[in-house]
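A.B. asks: take this sequence and fold it.
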Amino acid sequence: MLETSFLTAPEHVAIIMDGNGRWAKQRGLPRTMGHRRAVETVRQTVRTAGDLGIKYLTLFAFSSENWRRPEAEVSDLLGLLKAFIRSDLAELHRQNVRIRVIGDRVNLRSDILKLLLEAEETTRANTALTLVIAFNYGSRDEIARAMMSLAKDVEEGRLRAHDITPALIEARLDTAGIPDPDLIIRTSGEERLSNFLLWQAAYSEFVFLPEFWPDFSRELFLSALEKFALRDRRFGGLSAQAAAVNT
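C.D. replies: Now for the predicted structure:
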């Protein structure tokens, strides 16, 4: 469970894992070494989330824009994903971790798609931490696919346009059934969402860290959670203190 110093425990933490290439460049290493070091950071972060009682952890593993990177780097990233699933799936399963993959699966390589489906199916009944892997994911694309799905239902008479609600839209998103992130963390000093969970982040808290992802430690994770615990989450309403004054 969470350390007693935390006032509020987030149910869902999402992380934009940024800075692998710059971490490697600072050390005179090829970018691929930054990605390889990042995999160990993923393992450590998943363990920490489980230890702290967080129920959902979403990791931005590979965006739909990452295909634009050099072919050799993309190949290495895909190889690391495959290696992670092959080597860690059994251990995650033993830890009662459920894996959920979000992102566009159309035209994915058959070997990658097979591994992702295997990871989801193997861990489907697990009930501890849900590890959400955003792979080939872009939030604008996700929203567009949801809109096309609803539009098709309208065209075919299963739905009326004026009956579309935010709840119906959420049910067509890749994250259907997953609570919105309470906290979004981004490493590397960048302070933007980069097409990540745009709909779901409407009321998320943000913590931006200067450290690159390979240096993201348990201590930095705890520090981000401490910052989150001090936030006054009003969701458009009044804070508890202000509400008391106005009663």
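
A.B. asks: make it CA atoms for all contacts and neighbour counts henceforth
C.D. replies: Will do.

A.B. asks: which SS state does the residue nearest the centre of the chain fall under?
C.D. replies: Geometric centre of the chain, nearest residue: T58, 2.4 Å, by CA atoms, centre = their mean. Of the three states, T58 takes strand according to DSSP: H, G, I helix; E, B strand; the rest coil.

A.B. asks: from memory it sits against L131, does it?
C.D. replies: Yes. If you go by CA atoms under 8 Å, T58 and L131 touch, sitting 6.0 Å apart.

A.B. asks: compare with the first, here's sequence two:
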Amino acid sequence: MKNPTHISFIMDGNRRWAKKRFLPDIAGHRSGALNIEKILICASELEIPYVTFYTFSTENWSRNEVEVSDLFNLMREYVLSNLSKFQEDERFIFKIIGDVEKLPIDLQDSLKKLESISKEKKQYTTTAIFAINYGGRDEIVRSVNKILSQKSENNYQISEDDILDNLDTKGIPDVDIMIRTGGNQRISNFLIFQSIYAELFFTDTLWPDFSKNELHLIIDEYKKRVRKYGK
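C.D. replies: So this is what the prediction gives:
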């Protein structure tokens, strides 16, 4: 089997990584953010066209206000401090999915800048997708509401294609591999419409420690699997 087209990551374990080192939670999140770049570079080297990172879920708002604020500050800091580097790096373009309008305005502006630097790139290898204020069910509800706002017929029957065309991931292939770090074995409302035939991989490795070597091993295992798509 050839390399996957789309890999998604549930990046679990940042807080536990920090706790093991007697560090504050934000130190784990910061280390996790640095690891995103390492894994993204590996994906580009492997010529994986799409990589999606579950960055902040719709459920994460239930965390304490200090941690949520720290996470948003980290996003701002990371994006703004790396804009020039990302602009010059021809390997990647960037896309944000999720209900971004509920984020702080200045963070929205930072994320728009990250997406905007992608527009002039022509020879990129990998699209890096960041799911921020994202939930799979929320995405489907938003997709259906978009369809309803576009259709005037009272008896219009919504199709699967209608939903696909109004998802945040419109035009992006379904997920081939979904990887969750940190030991838990669930998909936690992540890309539920797009992952119906994803190969699932769960690892005890905490996200900041997830390595290029482990990604290579997962892809090697993926290539051994037979994907029948219900046939």
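
A.B. asks: map L80 of structure 2 across to structure 1 for me.
C.D. replies: Under the alignment (TM-score structural alignment), L80 of structure 2 pairs with R86 of structure 1.

A.B. asks: average distance between the helix or strand where its match lies and structure 2?
C.D. replies: Taking DSSP states H and E as the criterion, R86 of structure 1 maps to helix 71-94. On superposition with structure 2, the mean distance recorded for helix 71-94 of structure 1 (mean CA distance after the TM-score superposition for structure 1) is 1.5 Å.

A.B. asks: which strands and helices sit next to that helix?
C.D. replies: When contacts are defined as 3 or more CA pairs under 8 Å, 6 or more residues apart in numbering; DSSP states H and E, helix 71-94 of structure 1 packs onto helix 31-51, helix 110-122.

A.B. asks: CSV for those, including mean neighbour count?
C.D. replies: Compiled in CSV, the helices and strands packed on helix 71-94 of structure 1 are given as follows (neighbours: other CA atoms under 10 Å):
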stretch, mean neighbour count
helix 31-51, 18
helix 110-122, 15
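
A.B. asks: closest to E219 of structure 1 out of these?
C.D. replies: When the helices and strands packed on helix 71-94 of structure 1 are compared by CA to CA, helix 31-51 sits nearest E219 of structure 1, at 9.8 Å.

A.B. asks: quick one: the closest one aligns where in structure 2?
C.D. replies: By TM-score structural alignment, helix 31-51 of structure 1 lines up with residues 25-45 in structure 2.

A.B. asks: can you check stretch 136-150 of structure 1 too?
C.D. replies: Mapping stretch 136-150 of structure 1 onto structure 2 (TM-score structural alignment) gives residues 133-147.

A.B. asks: repeat that for stretch 100-114 of structure 1.
C.D. replies: Stretch 100-114 of structure 1 maps onto residues 95-109 of structure 2, going by TM-score structural alignment.

A.B. asks: pull the residues that contact the matching stretch.
C.D. replies: 72, 75-76, 111, 115, 127-135, 139, 168-169 (CA atoms under 8 Å, 6 or more residues apart in numbering).
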